[in-house]
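In: make a model of this:
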Amino acid sequence: MTIDSNKLFKDYLSDIKNYDEVLKPNKEINQNWNTLLENISTIGDEKLKSLQSEIDWLMAENGVTYNVYNDPNGLNRPWNLNIIPFVINEDEWKEVERGIKQRAELLDLILKDIYGERKLIKNKILPPEVIYEHRGFLRHCDQIKYTTAKSLMIYSAEISRGPDGRMWVVNDRTQAPSGMGYALENRFTTSRIASELYNNINVKQPSAFFNDFNQMLIDAAPKDVENPNIVILTPGPHNETYFEHAYLSSLLGYPLVKGNDLIVRNGFVWMKSLDGLKKVDVILRRVDDVFVDPLELREDSYLGIAGLLEVVRNQNITVVNPVGSGVIENSGLVPFMNAICNYFFKEDLILPQIASWWCGQEKELNFVLKNIKNFVVKRIDRSNRESLFFCEFLSEVEIEVLKKEILKNPCRFVAQEKISFSSAPTYINGKLEPRKIVCRTFSIAKGNGYTVMPGGLVRVASERKELRVSNQRGGVSKDFWVISNELQTNIQQYTWNSSQNISVSDINDLPSNTAENLFWSGRYLGRALVTSRFIRMVLNNMNNEQYNSRKSESEILNYLYKAITNITSTFPGFVGEGSEKTLENPLKEIQSLILDENRIGSLAQTLNSFNNSYYSLRNLWSKDMWRVFDSIKKLWRNYNADEQPSIASLTKLLDRTVTRLIAFMGLIEESILVNQGLLLYFIGLQMEQATMNIAKCRSLIVFNYEEQLNYEILESLLSSHESLNIYRYSYRSYLSIDNVVNLVLLDKEYPKSLSYQLKRIEKDIERLPIPKGTLGFSKSLETIRVANKLIKNVDSITLLNLNEDKTLRNNLEDLLSELSDLLHETSLSISNTYFDHTYQQTQMVKQKIVI
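Out: This is a model prediction of the structure:
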């Protein structure tokens, strides 16, 4: 086929000035792309558009996200995958692979030398300022020895095709390289949705690489450790690549932990689990160097483990990649890399680099300042996040400011040749456009060498003429195909060595943060469901009373309004100061109780709290759960709160919310085993439902009403409790206070009764592990047993006795109040026993860490 004959390529050639992956310099189609382009042509424009929509849908449904800091659209931006893959032939890839392995070996030696003998500096191969002016150099890591053959266990190189048609190295990623999980998810999605693209194409699969990756983590354990305990250390749900942290945790079966899940004791790192402390042997870290140890590095860090570096020095734990490896993410090294390669290997670099000038040398500084318009200027560290200057686009004033900044500290700047990298076809708005691309490759230590992932992650510029490629700037991604001449199987097998791989398979091993989030997920879900049902019941009563927004004439509605405030604790609301004015327009207050995210106790605020717990646990949730969860978010996002709400619109919102919450709660029990943490969720759920059950009864049936009002109150209570049909079927009688109390509070067989809920909490607490050296377990069990004894021995007749003026049931109020206090004490005991993260160590000497 020819490009000109295909309408998908309309205007494709209009502004191509540099190398394009599809075209040879003579504008003929690159042979590597022939079959793929034929498959695209066969699929056709309409089908291609449909498949792209399916990919977008699946990515959103599976919850594939990328966090963008300070994004006005919020966290968890959907990950964008373009349907057109990037293609490279295996013959060319072998040369790239050889270059990646060489560079990984070289960087490993540089890392060892920087924190070891420093021969490169002593022999004047490398100026010392290149290292010591880089904020990634951590003197605390000096002379640390490692038990693994390679210090640099994971290496990622960003590559792109240069003007000579060869793949060039753009950046090195050595600290905590990200993208492997996204690359794998891209492959899963493309092969599932767009299988027609694979016709007659042999694409190499990454399964063997991930098997090697898992084995690498196992082999990294300190000597003489069998069946090592491996954890993945994450900064938490707000980190930009948190999806990948959870994804790898789920794929590999290793606990996803935060810094306060881990603690140093007796020269080892331990994970705080429900059963106490469990020794950790390997940490796959996704936390930046300076944040991993607040005792020696950044004392204000809440992301790391105090004392970690001392454990590393004593070779009692392996951190992948080692702390301090960020120093070789250093553009200042680039001008010296070929010399270093010759020093160590007696050979040149296999993969070319961008021509670079380090400004710490007088000759190079003068050359850069004289020709600055021709260069891209960057700092030697973290150039991807700050101050990358495309000097050709700067004004004269901006150029002068930049020159002054360079002269102030020239050692911290590098100038690089302005290179326009290749473009590749990207499906945009029904046609193919050339967009700049950067490929991220991945290499891991294997034995005494390295192995390279066949493919990787391809990122695409956000606009046709955009020079920079960045996810933070709105770019998209592509699947990365290495095409073989040999037949490949599309079956991807990921099987770990079960004799050595230890996963979280028992509640005793559950990290404390995970346990806490499971507990609070149960509480937030229970609170959201009870709140939704109660407010929905009130709205239905308002509708039945032919409510108007100015004044309510219904006596029962006034009681129900006050009950809403008491149940949700959103005072003053309908009961506190200013309640008379609030009652003049109750719908306004109810709207706030439903939609105001900043109001503590509102439904929106409760759902937001659940949202935070949910993201912290996403490595445990199934894809079906994500879809239901996402449908809840979309439901609320699409509700137009700017318009004057009506009873009907709010009721519809709550109807749909309740349905989705129930669906989500049902899926939880299918996704996690009880002995893997579901028990904590159950305890939280039952505790919240019991607490709100008590609150409803205290608000509605402690008081005595005249007969008709009493009937309406009882009917409203049962309706909000989803128990009205159960009552009618069980009692077949007129609503009476004694029967309602028996059903809602005392029935030992009814799952929604308080008696049943309290007993369930006691049984579940009995199944929790008993942490060593703590009395908290016995305290929580003792407290809930007192509550169960109280409700078990209650006399229903005495319970319903009225006071002297026949207005209150004091015995009922006293019982409910005491049970509420006991539940609160039980919850505090559980938190203090299992979720205590207060242990801290502080630096004895203040240290200044340059950032």
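
In: alpha carbons only for contacts and neighbour counts from here, please
Out: Will do.

In: contacts for stretch 385-398?
Out: 372, 373, 374, 375, 376, 377, 378, 379, 399 (CA atoms under 8 Å, 6 or more residues apart in numbering).

In: just the buried ones from those, in ChimeraX syntax?
Out: Typed into ChimeraX, the line below selects the buried ones among the contacts of stretch 385-398, using 16 or more other CA atoms under 10 Å:
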select :372,373,375,376,377,378,379,399
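
In: now do stretch 102-121: distance to the chain's middle.
Out: On the basis of CA atoms, centre = their mean, to the nearest Å, stretch 102-121 sits 34 Å off its chain's mean C-alpha point.

In: do stretch 246-261 as well
Out: That offset, for stretch 246-261, works out to 11 Å (CA atoms, centre = their mean).

In: next one: stretch 198-218
Out: 24 Å.

In: ok, stretch 218-235 next?
Out: Chain-centre distance of stretch 218-235: 22 Å, with CA atoms, centre = their mean.

In: kindly report the same for stretch 192-201.
Out: The gap between where stretch 192-201 is centred and where its chain is centred comes out at 30 Å by CA atoms, centre = their mean.

In: just stretch 684-702 next, same as before
Out: That offset, for stretch 684-702, works out to 33 Å (CA atoms, centre = their mean).

In: also this sequence, please, to line up against the first:
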Amino acid sequence: MKKPVTSFFKDYFKDFENYDEVLKSDMKINPTWEKLLSNFSKLGIKEITKRQENLDWLLAENGVTYNVYNDPKGLNRPWSLNIIPFVIDNKEWKTLEKGLQQRAHVLDLVLKDIYGKRELIKNGVIPHEIIFSHRGFLRPCDQIQYKTAQQLLMHSADLARGPDGRMWVVNDRTEAPSGIGYALENRFSTREVVPDFFNEINVKQPFGFFQDFNQLLINAAVSNKENPTIVILTPGPHNETYFEHAYLSSFLGYQLVKGSDLVVRDQKVWIKTLKGLIQVDVIYRRVDDAFVDPLELKGDSFLGVAGLLEVVRQQNVAIMNPIGSGVLENPGLIPFMNSICKYFLKEDLLLPQIASWWCGQEKERKHVLENIKDLVVKPIDITNRENIYFCEFLNDAEIADLKKQILAKPYRFVAQEKISFSTAPNLTKEHLEPRKVVCRTFAIAKENTYSIMPGGLVRVAAERKDMRVSNQKGGTSKDFWVTNNNKKNNKKLQRYHWHHSTSNNLTGIENLPSNTAENLFWSGRYLARTLITARYIRMVLNQMSNSEFNKRDSDSESLHILYKSITHLTSIFPGFTGKNEEKALEDPLKEIAIVLFDKTKVGSLAHALSSFNNSYYSLRNLWSKDMWRVYDTLQKIWHDFDEEDHQNEKKIIKLLDTVITKLIAFIGLIEESILVDQGLLLYFIGLQMELATMCIDKSRALLAINYEEDVEYEILESLLNSHESLNIYRYSFKSYLNVENVVNLILLDKSYSRSLKYQLNRIKRDIFKLPKRNEDTALTSLQKAITEACNLINDAKATDLIKVDKNEVTRKNLENLLASLSDKIHDTSMSLTDMYFNHSDEQKQLVDQNYTL
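Out: Modelled structure (predicted):
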């Protein structure tokens, strides 16, 4: 028997104080929520809890993350989405939509005015301190003209329902508003996990909004090109919303770039590609104002492009939103917004705001100081994440200090009424609890008005009693539904599509941005380094295990040689060499654990894996969901390995088995995810270059020395095992292990994909496919270096390489060849970097600029 809807709210009312989205004042269910709750009750709390677990799993599997600064759990925390949506009916939404369009329009007029005629200040509508004391007001942006009808191309407003039951504006976000990607992913994920929730409910879809968003970017191009070059400028993978940057890049089909991918030449912005420079027409930026141009703004920023602001002045690039728009994220404007609206539009604001008092006015300051315990005090400028003071929770000393700050610089503070935001149900441990909610809405310029996203991003407080709603503080999110009352069952899937041929020309290897190319190259190198290191140490650990059952002297000697080879392969000295050798041999597993797990040691498996993670995450817009799943599983396996087991040989071998399997799966998936012309070629070059380098290092450690027969047999077998080549050797030669055959297979076999000759010739073939920077037909330094390496290996003969002179133990011909090849590979890598990956353009301000207040 189906439970009544109210049964799910058993303890929901125990501390009922606020306006609740579900409950009316008489404790009856809000009609807007009735159908959703009916669908909820049909599934039951047990099934809903199971679906929440599925939703959490889906988000983790799809790699939906949110970076929490200074999080002890590390970056890339899984995005948190509560399964219970947030619902508003269409009638209320229409009112909100009009209010949001009006507010965006007013703020656009404010932005034009404060960087233009400044009539608001001249006519006394707003005090000048509110603008000029705000770090978001950037003097270099004064009097800049723009092609578009609106300057404020995107506006985001945080809304919360106040005690009167109406939605109030809490904050404005204008600098680089975040959330539209998360909002879209919330909708996709909710629909996939709980399609039952949508039964007989017509939920508005954001399809039209994203079409408008795409068209806005195209129309913003200053040159009216039919095929403008559009890029998304990101601060990089450590930014809190980097997932969204990569997500939108993949979803919209525009290149994701960092500041070092771009350069200013001839008063235009260019993207640095493998072939050369391509002019950029539109930048959708996710970098904060002060960081976008180190030449005129924040001089120590490496996130922006030196000279970008001058290009904007010359109208040679469009930026969304304009540099300097962060000044509108100013709570000091809120007390004056209605007057501003009347000044420009001759009408009142449609959306109410939190009652606010700017402390720069004597009467308002006095009110704030006398009633401070009942208020929330904010700096007008929160660009540096300054404190927000919830004064009811401050002690007497803290209140006195805050008053002192206000009296010292009153113009810098605004106080707001303390209100309790409305609550909405959250599924928490198999029951529903009320949580405070804030709704982030999105408006984008369209013709002479603004297009509003139906719904948006709902953020939810982490705990029942929490006053603040913040993802950085552990909050969750909800899907945001705007519903019609006709109860039409909206199961139609709308397609998100647009003609990229008219909006994106950054395709093909020649047009690959240099940062993307570099990360692909190093992803290949780090992936190979991780795989080879894991395989090699697993081989040594297996030899250690076998030696427990075989006490021959040769085993002991060969093991000591293998221990030393670990040190030479990873370059983690002193390790098993020199004066430290005797100490290390007392407990070899302890030394091996350092090589495996010490992230601070360059050359360790942990360091290689961490370096690979950084390169991989920088390219996440290129990778498939299957790749993310393998990557995420690998991360969990590695980080969940108990530190107490670092001295457990068997458990380490099992860990390495799993890591190697995941790495091989990942390598296979890469070739399915991107095309050679999309950059896979650079990945292959990096992969083969590292495989060749480590093949040389292993061969120098194990083949360049002439050992006694029994020891040599053990060493050759170990080398082939680490190379995954023992079975191929036996099938190919059907003979007792000897150095000549091993050299022929591992180093000189032109058809064996793991041989050094094959790898070097593969590198040469791929390098010759890279675009040349000019029309000169002569070999480049890059091509010369790899050609010389191939000539050396192609001319080599095993019989010459294995010769040992009398009274010598070293195979000098082999050692000399391997040393020369190592140098050539290094030269090739450096030439590749200089030619395609050089991001070292010097940027320096002629005059120090300091806007600190």
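
In: the contacts of stretch 385-398 of structure 1 into CSV, with extra columns for secondary structure and distance to residue 226 of structure 1?
Out: Formatted as CSV, the contacts of stretch 385-398 of structure 1 follow (DSSP: H, G, I helix; E, B strand; the rest coil; distance: CA to CA, whole Å):
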residue, secondary structure, distance to residue 226 of structure 1
372, helix, 57
373, helix, 58
374, helix, 56
375, strand, 53
376, strand, 50
377, strand, 49
378, strand, 46
379, strand, 44
399, helix, 59
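
In: wait, a helix at residue 465 of structure 1?
Out: No: applying DSSP: H, G, I helix; E, B strand; the rest coil, one finds residue 465 of structure 1 to be coil, outside a helix.

In: what's the burial count for it?
Out: 12 (other CA atoms under 10 Å).

In: quick one: secondary structure of the residue nearest to it when sequence neighbours are not counted?
Out: Leaving aside its sequence neighbours, residue 465 of structure 1 sits nearest to residue 435 (CA to CA, 6 or more residues apart in numbering; 7.5 Å). When classified by three-state DSSP, residue 435 of structure 1 comes out as strand.

In: and what of residue 424 of structure 1?
Out: Residue 424 of structure 1 ends up strand, using three-state DSSP.

In: which helices and strands sit right next to the longest helix along structure 1?
Out: Using DSSP state H, we find that the single longest helix of structure 1 is helix 512-544. Contacts defined by 3 or more CA pairs under 8 Å, 6 or more residues apart in numbering; DSSP states H and E place helix 512-544 of structure 1 against helix 555-568, helix 603-616, helix 647-671, helix 678-700, helix 707-720, helix 810-834.

In: roughly how far out does that helix sit from the chain middle?
Out: With CA atoms, centre = their mean, you get 24 Å for helix 512-544 of structure 1.

In: pick the most deeply packed of the helices and strands packed on helix 512-544 of structure 1.
Out: helix 678-700 (a mean of 23; mean count of other CA atoms under 10 Å).

In: distance from that one to structure 2 after superposition?
Out: By mean CA distance after the TM-score superposition for structure 1, the fitted helix 678-700 of structure 1 averages 0.4 Å away from its aligned residues in structure 2.

In: so that helix matches what in structure 2?
Out: Counting by TM-score structural alignment, helix 678-700 of structure 1 falls onto residues 680-702 of structure 2.

In: which one of the helices and strands packed on helix 512-544 of structure 1 lies closest to residue 765 of structure 1?
Out: Across these, residue 765 of structure 1 has its closest neighbour in helix 678-700 (7.4 Å, CA to CA).

In: now the angle between helix 512-544 and the closest one, please.
Out: Here helix 678-700 of structure 1 runs at an angle of 30 degrees relative to helix 512-544 (axes from the mean of the first three to the mean of the last three CA atoms, to 10 degrees).

In: got a list of contacts for helix 678-700 of structure 1?
Out: Under CA under 8 Å, 6+ apart, the answer for helix 678-700 of structure 1 is 515-516, 518-527, 530, 559-560, 562-563, 566-567, 668-669, 672, 713-714, 717, 754, 757-758, 760-761, 764-765, 768, 813, 816, 820, 823, 827.

In: again, only using 7 Å
Out: Helix 678-700 of structure 1 has contacts (CA atoms under 7 Å, 6 or more residues apart in numbering) with 515, 518-523, 525-527, 563, 566-567, 672, 713, 754, 757, 761, 764, 813, 816, 820.

In: one step back: turn the helices and strands packed on helix 512-544 of structure 1 into TSV, including distance to residue 746 of structure 1.
Out: Below are those laid out as TSV (distance: least, CA to CA, whole Å):
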stretch	distance to residue 746 of structure 1
helix 555-568	20
helix 603-616	28
helix 647-671	24
helix 678-700	12
helix 707-720	14
helix 810-834	12
